[in-house]
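**Student:** Okay, sequence plus prediction incoming.
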Amino acid sequence: MKKVSILFSALALMAFTSCNDGKKKEEKQMDQMEKSEKTDIDQKMNQEKKDMNDGTSMTITLEPKSESSASGKVSFTQKDGMVMMKAKISGLTPGTHAIHIHENADCSAPDGKSAGGHWNPTFENHGKWGSSDGYHKGDIGNMEADENGNATISMQTDEWCIGCDDENKNIVGKGIIVHGGADDFTSQPSGAAGARVLCGGVIQ
């Protein structure tokens, strides 16, 4: 009788263990399915957001600062995950002028310093765009003003976005600054580009 009892207990334990293993396996499979479904939903939402933002464009009018008489406009257009920037400036002194994206869309200060420093969400060194030594997300670079003070510059990048959720890429709420001099690409943290002669806020 004792042997029968032991055998019964062993069988019951095996059945219980098997049941638990099966339950754990089923729970694991359910978790994997839920994670997969969540990933699919997230990817779909991100794609929908990207599609919704595709074709988004903004044009910013720049205000003269630091007693400058310059003027200009900067446009941003987003398509297929890329942002195209085009700037057209007039009234500059002939020569090289830096243009950057700055931290704030605030041009209230007469010298433009209310726009803050360069936009640098990834805390890199200042430098030339694309440099292996590092660069700010706002380090657009230099443009050349002709003898009449007219200058243009354009660039395209997937390191920016217009109104997305990635704060390391979203340019909305930032400022555009044109400087009186050239960016030397080495002086920290701003490139020693001189006075801020134009300012505009990127507000969607």
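**Tutor:** Perfect, I can see it now.
**Student:** From now on I want contacts and neighbour counts done on CA atoms only, so please keep to that.
**Tutor:** OK.
**Student:** how about the helices in this structure?
**Tutor:** In the chain, the helices defined using DSSP state H lie at 2-53.
**Student:** Tell me where it has strands.
**Tutor:** With strands called from DSSP state E, the chain shows them at 57-64, 71-79, 82-90, 95-102, 141-145, 151-157, 175-179, 196-201.
**Student:** Please identify the deepest-packed of these.
**Tutor:** strand 175-179 (a mean of 29; mean count of other Cα atoms under 10 Å).
**Student:** Tell me what angle that one forms with strand 57-64.
**Tutor:** 50 degrees (axes from the mean of the first three to the mean of the last three Cα atoms, to 10 degrees).
**Student:** hmm, back to that, mind putting the strands of the chain in a markdown table, distance to residue 48 included?
**Tutor:** A markdown table is the format used below for the strands of the chain (distance: least, Cα to Cα, whole Å):
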| stretch | distance to residue 48 |
| --- | --- |
| strand 57-64 | 17 |
| strand 71-79 | 13 |
| strand 82-90 | 16 |
| strand 95-102 | 27 |
| strand 141-145 | 33 |
| strand 151-157 | 20 |
| strand 175-179 | 27 |
| strand 196-201 | 27 |
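**Student:** this is the comparison structure:
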Amino acid sequence: MTGPDGASMGTVTLTQVPSGVLVSADVHGLSAGGHGFHIHSVGACAPDFTAAGGHFDPHETGHGLFVNDTPHPGDLPNIYAGSDGAARADVFTAAVTLDANADHSLFDADGSAIIIHAKPDSYGEEPGAGDRAACGVIQRA
């Protein structure tokens, strides 16, 4: 993961398991408190991280863990940083795969990225998690 100034902010590792993907974050340099944690639709982290596009939503399900029967695959739970700016989290999602041949693969034609936002996600229809604080392109190990 990289911050807006290009400095390393730790790692997010994705591991394919039989029924989905385990997303493990070990990051630092965040402000204390909650941060939106999402998979974005393009594997690019240009300055200000807007090149990563919107949330990964190949079936146009729509945003909102609390408003949709099936939230889109890019929605992950918020992560929380302590007063030291460090956050560690393990999140499981059955909504994506690392299998390049599947229709909900994170390795589609333009790839995917992990974004950590400056503020927590409200889990409503509008994300509202603020600026993009860190970005990492999802790559094969």
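**Tutor:** Received, thanks. Computed from a prediction, not measured in an experiment: that's the story for all the values here.
**Student:** hmm, back to that, residue 116 of structure 1: which of the strands of structure 1 is closest?
**Tutor:** strand 95-102 (6.1 Å; Cα to Cα).
**Student:** Tell me which other helices or strands the closest one touches.
**Tutor:** Packing partners of strand 95-102 of structure 1 (3 or more Cα pairs under 8 Å, 6 or more residues apart in numbering; DSSP states H and E): strand 141-145, strand 175-179.
**Student:** I'd like to check which residues are in contact with residue 163 of structure 1.
**Tutor:** 53, 170, 171, 172, 204 (Cα atoms under 8 Å, 6 or more residues apart in numbering).
**Student:** Which of those sits closest to residue 87 of structure 1?
**Tutor:** Taking Cα to Cα as the measure, residue 87 of structure 1 lies nearest residue 171 of those, at 15.3 Å.
**Student:** Tell me which residue of structure 2 matches up with that closest one.
**Tutor:** Using TM-score structural alignment as the criterion, the counterpart of residue 171 of structure 1 in structure 2 is residue 106.
**Student:** neighbours of that match, just the number please.
**Tutor:** 27 (other Cα atoms under 10 Å).
**Student:** Do I have it right that it meets residue 95?
**Tutor:** No. Contact criterion Cα atoms under 8 Å: residue 106 of structure 2 and residue 95 do not qualify, at 10.3 Å.
**Student:** check contacts around the residue nearest the centre of structure 2.
**Tutor:** Nearest residue to the geometric centre of structure 2 (Cα atoms, centre = their mean): residue 38, 2.5 Å. Contact partners of residue 38 of structure 2, counting by Cα under 8 Å, 6+ apart, are 55, 74, 75, 76, 114, 115, 116.
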